[in-house]
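Enquirer: this one's sequence-less:
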């Protein structure tokens, strides 16, 4: 049976090969290990194998892991799930990144609740690129307004955009969604000097995402195994 270290190395090699095939610079794509529902012991094994970026979808679970692993100070914690306004304080106080900002109210609360002793919270705007009713994310037409608002908030730093394209889409539909994200990213990057992150790509579309400019892929099961 493969260990977490084995699966992590395998995933890193897939990313490196996809990056090379896309004629992009080595190490231009970061790996975010999605650790939701997994025990701290699994995260510690990934950490021992060199992983430093971890993504959590559930606020309380993420905060508990951050507290248990607070001695490992070089971990970068990303919140990547939908966020209710009554839980913004926990994210503002404990996470380094918030990738799923999808409305001005959430951005404002995160800004107001970010502790003064911490650096600005790094944020991405989540885009509902396929306009799915079941998914969080801002509509494409509303991106500019939300980006402009975030840029005015001193305790947030706008780093980029993220999306979760349809998992059941065919290759052509996936490619179209990812290409649309790359186009939006390029446009925003030209207007905001802090933007450097295009967070797209999971297990089912990682290679395509890297072909379309992803700078961060979010991988869970391939590293930690199936969730119970």
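Expert: Sure thing, it's come through. Every value quoted in this text rests on a predicted model; they were computed, and no experiment measured them. Numbers count the residues shown, from 1 in each chain.
Enquirer: drop to CA atoms for contacts and neighbour counts, all remaining ones
Expert: Fine.
Enquirer: just checking, what packs against the strand or helix carrying residue 182?
Expert: Assigned by DSSP states H and E, residue 182 belongs to helix 171-191. In terms of contact count using 3 or more Cα pairs under 8 Å, 6 or more residues apart in numbering; DSSP states H and E, helix 171-191 is assigned the packing partners strand 156-162, strand 197-199, helix 206-211.
Enquirer: before we go on, here's another structure to hold up against the first:
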């Protein structure tokens, strides 16, 4: 499955659109299989689950780990040590904490600001209004490379509603000259590409069903 799915999707992506393989709930062996095909970027959302996998795959050169889950402030240091990219910075206070700790750890991660452009109690993120209010401070934080925005549509949205939200996210990123938009998952990645996504977060379409033992035993 890995080979056919990965080649089919990656071969049809436009230049500038990157495939992030969401390995949350999948084993290090599965990640290794996909890495052997040429996949380099992997996304995890639970620190406790991710760290053993990252450790066991250190022999593979050039793997890049992305943190995509809700990030608790007390896990900021550990995430900064293990991940090169963080897609889920959902508040100014978290960004400020990451900036301070990144300076202490002598790292400079890429970050995405998670924005919530529609009401959805199940999702985190900054509202458009909050993002606009905090932009000046966010854009001047040291030790962070602010690359773009991340968004997730409400689960019950139609594909057309999702695409409209993706377009809105792209337009907001363009307004502030941010190059990246992390948006689009296995069910709506084609709409995200059409709207201007640069990072697609795909899990089940690449790996298949998640492993329950990994998903249930790990907490962020």
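Expert: Nice, I can see it. Because the structure is a prediction, the values reported are computed rather than measured.
Enquirer: show me what the helix or strand hosting residue 7 of the first structure is in contact with.
Expert: For residue 7 of the first structure, the element it lies in under DSSP H and E is helix 4-21. Defining contact as Cα atoms under 8 Å, 6 or more residues apart in numbering, one finds that helix 4-21 of the first structure is touched by 25-29, 31, 42, 45-46, 49, 206-207, 210-211, 222-224.
Enquirer: can you pull the buried residues of it?
Expert: In terms of neighbour count (16 or more other Cα atoms under 10 Å), helix 4-21 of the first structure has its buried residues at 4, 5, 7, 8, 9, 11, 12, 15, 16, 18, 19, 20.
Enquirer: how about stretch 40-58 of the second structure?
Expert: Neighbour-count burial for stretch 40-58 of the second structure [16+ other Cα under 10 Å]: 40, 41, 42, 43, 44, 45, 46, 47, 49, 50, 53, 54.
Enquirer: what's the answer for stretch 111-131 of the first structure, then?
Expert: 111-115, 120-130.
Enquirer: wait, which of those is closest to residue 171 of the first structure?
Expert: Within those, the smallest distance to residue 171 of the first structure is 13.9 Å, found for residue 130 (Cα to Cα).
Enquirer: what's the closest one aligned with over in the second structure?
Expert: Alignment note (TM-score structural alignment): residue 130 of the first structure maps to residue 118 of the second structure.
Enquirer: residue contacts, that match?
Expert: 153, 154.
Enquirer: and it, how far from residue 187 of the second structure?
Expert: 19 Å (Cα to Cα, to the nearest Å).
Enquirer: again with residue 48 of the second structure
Expert: Taken as Cα to Cα, the span from residue 48 of the second structure to residue 187 of the second structure is 27 Å.
Enquirer: and stretch 15-27 of the second structure, how far from the chain's centre?
Expert: In this view, stretch 15-27 of the second structure has its centroid 9 Å away from the chain centroid, taken as Cα atoms, centre = their mean, to the nearest Å.
Enquirer: list the contacts of it.
Expert: 10, 31, 39, 41-46, 49-50, 53, 193, 197-203, 206-207, 210-212, 214-215.
Enquirer: what's the end-to-end length of it?
Expert: Span of stretch 15-27 of the second structure from end to end, Cα to Cα: 29 Å.
Enquirer: same thing with stretch 65-85 of the second structure?
Expert: 7 Å.
Enquirer: onto which residues of the first structure does it map?
Expert: With TM-score structural alignment as the criterion, stretch 65-85 of the second structure aligns to 77-97.
Enquirer: what's the spacing between the matching stretch and its chain's center?
Expert: The answer for stretch 77-97 of the first structure is 12 Å, by Cα atoms, centre = their mean.
Enquirer: likewise stretch 116-124 of the first structure?
Expert: With Cα atoms, centre = their mean, you get 15 Å for stretch 116-124 of the first structure.
Enquirer: which stretches of the second structure form strands?
Expert: Counting by DSSP state E, the second structure has strands at residues 18-22, 41-44, 64-67, 85-89, 110-114, 145-150, 180-182, 199-202.
Enquirer: ok, average deviation of the first one from the first structure?
Expert: The one in question is strand 18-22 of the second structure. Mean deviation of strand 18-22 of the second structure from its aligned counterpart in the first structure after superposition (mean Cα distance after the TM-score superposition for the first structure): 0.3 Å.
Enquirer: now the helix holding residue 182 of the first structure against strand 156-162, angle please.
Expert: On the basis of axes from the mean of the first three to the mean of the last three Cα atoms, to 10 degrees, helix 171-191 of the first structure is oriented at 150 degrees to strand 156-162.
Enquirer: any idea which of the helices and strands packed on helix 171-191 of the first structure is most buried?
Expert: strand 197-199 (a mean of 27; mean count of other Cα atoms under 10 Å).
Enquirer: quick one: that strand to the second structure mean distance?
Expert: Averaged out, strand 197-199 of the first structure is 0.8 Å away (mean Cα distance after the TM-score superposition for the first structure).
Enquirer: which part of the second structure matches that strand?
Expert: Counting by TM-score structural alignment, strand 197-199 of the first structure corresponds to 180-182 in the second structure.
Enquirer: cool, and stretch 172-188 of the first structure?
Expert: Going by TM-score structural alignment: stretch 172-188 of the first structure matches residues 160-176.
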